[in-house]
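Peer 1: mind looking at a prediction? Sequence and model below.
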Amino acid sequence: MLAFVCGVFAGLARFGVSVPNHALSKAAWHGVLMLPVFFGAVVSLERAVALGGGLHLMAPIAAALGGALLLAGAPPALTQALLLGAATVACASALSLLQRQSALHLSVLALGVLAWWFGDLIWLATGSVLEAVPSWVAFLVLTIAAERLELTRMRPTPRRARAVFVAVIIVMLAAIVTSPPSPEFGLRTFSACLVALAAWLARYDIARVTLRQRGLTRFIAVCLLSGYAWLAFSGALGLAGAWRDVHPWHDAALHALTLGFVMSMALGHAPIVLPALTRIRVAYRPFLYVPLIALHAALAVRVAGSLVPAFALRRAGALGNAAALLLFVVAMIAAALVAKRDRRTVSHRR
């Protein structure tokens, strides 16, 4: 969480926002703190808990330690080595899971972890964070896609559709491997895969059905489907070249995916994941929509600021995104307090 908070402040520092000096000094590490450190630790922790802990916990511990050292001002090489070690352990855990149960979604999950490992390797070998970002992003995209693919087993999915899914994943992995030596071709291919995957998920995800239900189930579906729209939009911008870091729309393409898609998934699944990892119960209430709506509205302003272009709009959108993430934390605390109050009410009635 410290890495996450500092990463948000470091991102705001790039827009000239007044932030604590320590966060200002870490502005160059915004992407590292958010992608391989925070999300790497959270995703690997979730997998480690599912596998029963033990040595599997070395992955999130190493990722968190790498972030802590980066925040403490240690040489980046230490963080690079720890992140590569974390991804290596996570790969071993994914293979262990595959040995227990052979399934397509577990294979995609393992490939996602491999993308994380490849991104860490690129950063270690080249020292360029920007070259590693597509691989780190692919790690998150494939992880989410694997989890959604698992749930498609609850609905009949045509064999041809599953074949298309596999083809998109294979091409996406090939694209991130070729993007360092050939960024123009690799990143445009990667972008095409984002559009194709978004269309596939929007068509076959069970969220289309659960959207008609109520409560937390509908909330998760709204988060998912709105996230797929941002994923497709990011890919569409990438087809115009926006995934190149020198492109004026790069900020829009990158954050449409990381904030619009990934964070939407995080907001939707937090009421389920948080209790599983921390044993803190969370009660669903409609106020959970507030940070979600704020996130999308601020992101739309930020994207518009990139497309126009207008730096003031981009800056306002970035501030709005930070506020939305803060609202999300407040909403989760409130939901936890509501759950605690409800348990006390039930115990008193008994």
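Peer 2: Good, I have the coordinates.

Peer 1: could you use CA atoms for every contact and neighbour count after this?
Peer 2: Fine.

Peer 1: how much space separates the most centrally placed residue in the chain from Leu130?
Peer 2: Central residue of the chain (CA atoms, centre = their mean): Val262, 3.7 Å from the mean position. As for Val262, its distance to Leu130 is 18 Å (criterion: CA to CA, to the nearest Å).

Peer 1: do Ala322 as well
Peer 2: Using CA to CA, we find Ala322 at a distance of 22 Å from Leu130.

Peer 1: let's bring in a second model and compare:
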Amino acid sequence: MRPAQSPPLARHWLLLALLLALLNLLAGLFGGLLRLGSLHADLGDPGAQALLGHGAFMMAGFFASLISLERAVALRRGLWVPLGSGAAGLLAALGLWPWAAGLWVLTALGLCGLYLWAARYRALSLPLAVEASAALALLWAALEFALGAATQARWGWSLFLVLTIVGERRELMRLRPLPSWAARAFLIAWGLLAGVALLMGPLPELAARLGWAVLGLLALWLLRFDLARLQWRMPGWAGHTAICLLLGYVWLLAAAAAGLAGQGQAGGVAWHLLWLGFVFAMVFGHAPLMLPALAGLRPRHSRWALLPLGLMGASLLLRSLAALAGLPAWLALAGTGHALALLLFGLIMAWLLRPA
């Protein structure tokens, strides 16, 4: 039986969850800048040491909080999941990593529970199943991170982000029927990504090559079939989002090519093409559409909102060249460019929230 409609979540708790996610973003950003040499600090200081785990802040603290917050708002329940995920990042910043890791496992289980509730009381569909598999990937990542398996955690977090994004885009593609072979190809790619998770333990090198290959095929599939290819000339935020999406798919293809070329090691070029290129293009594209739902804020449209996308792309190209050429000074400059792109995006969004 379908449950009664729950009341909207309290706005002050929504804003707190959003604030915790942003604090994790800042922690991850500062940690990344320390690693690249863009910022200098005493690395013997416990606080600086904690921030060096910037990947966990970004993936488990920021992105997992943001995505679970969106789900909690849509389902009007489960707000403890993004609140707990964001709070775990604060524990990590204090150096309490075991407690943070345990809380990230618990909140990943909570996100899985939200999808189970949606499947039971809303409607079970292919896009929902894909997004639920993303939550399982987040749980896998949290468990592996708690056990100290960095490679598996990195892949788990990446599959969580990719499958969440792909599931959302597949939902929108129901507006235009796909060729039967394209629908089957999507299912095959989804199944192969599950194979990556299963093979990562016994055959990590084979699993990684398979993972990068499937991500490349997904990028081509999205470039060919996503509705964004029909919408990038549209006015307003619809056109803005489409441009960000298409560029993001190009970054995903570049990440796959770099991974297959041997740049998928820890800290390698491929991972940052995936996270800073693909994932942040999705953030820049969807943030103006998510703000009304998450915080009740409606920014007016401006083409200036594309400027951070260009700055992030330019700094990411510089970072890739610097990493391949072994130029640490350029890496530090690229890191500064990443930070400026994120800061600029926040400032532009704040400016667009003001009355015209």
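Peer 2: Structure received. Worth saying up front: this structure is predicted, and the values here are computed from it rather than measured.

Peer 1: TM value for the aligned chains?
Peer 2: Superposed pair, TM-score by TM-score structural alignment, normalised by the length of the first structure: 0.91. Supporting alignment: 331 aligned residues with a CA RMSD of 1.5 Å.

Peer 1: hang on, the earlier thing: how far away is the residue nearest to the centre of the first structure from Thr189 of the first structure?
Peer 2: Distance from Val262 of the first structure to Thr189 of the first structure, by CA to CA: 20 Å.

Peer 1: what's the counterpart of the residue nearest to the centre of the first structure in the second structure?
Peer 2: Counting by TM-score structural alignment, Val262 of the first structure corresponds to Val279 in the second structure.

Peer 1: quick check: that match touching Phe160?
Peer 2: No: using CA atoms under 8 Å, Val279 of the second structure is not in contact with Phe160; the gap is 11.1 Å.

Peer 1: returning to what we had before: who's more crowded, Ala322 and Leu130 of the first structure?
Peer 2: Ala322 (20 against 16; other CA atoms under 10 Å).

Peer 1: pull the contacting residues for the nearest residue to that one once chain neighbours are set aside.
Peer 2: Excluding the flanking residues, the one nearest Ala322 of the first structure by CA to CA, 6 or more residues apart in numbering is Val8, at 6.7 Å. Taking CA atoms under 8 Å, 6 or more residues apart in numbering as the contact definition, Val8 of the first structure lies against 30, 34, 322.

Peer 1: so which helix or strand takes in Val8 of the first structure?
Peer 2: Assigned by DSSP states H and E, Val8 of the first structure falls within helix 2-13.

Peer 1: mind checking how far the residue nearest to the centre of the first structure is from Thr126 of the first structure?
Peer 2: 26 Å.

Peer 1: check Pro36 of the first structure too.
Peer 2: In terms of CA to CA, Pro36 of the first structure sits 16 Å off from Thr126 of the first structure.

Peer 1: who's more crowded, the two?
Peer 2: More neighbours surround Pro36 than the other of Pro36 of the first structure and Thr126, with 32 against 11 (other CA under 10 Å).

Peer 1: the more buried one maps to what in the second structure?
Peer 2: Looks like Pro36 of the first structure aligns to Ala60 there (TM-score structural alignment).

Peer 1: what's the longest helix in the first structure?
Peer 2: In the first structure, ranked by residue count with DSSP state H as the criterion, the top helix is helix 311-349.

Peer 1: what angle do helix 2-13 and that helix make with each other?
Peer 2: 150 degrees (axes from the mean of the first three to the mean of the last three CA atoms, to 10 degrees).

Peer 1: packing partners of helix 311-349 of the first structure?
Peer 2: Identification of packing neighbours for helix 311-349 of the first structure by 3 or more CA pairs under 8 Å, 6 or more residues apart in numbering; DSSP states H and E yields helix 2-13, helix 289-307.

Peer 1: helix 311-349 and the longest one, what's the angle between them?
Peer 2: For the pair helix 289-307 of the first structure and helix 311-349, the angle between their directions (the same axes, to 10 degrees) equals 170 degrees.
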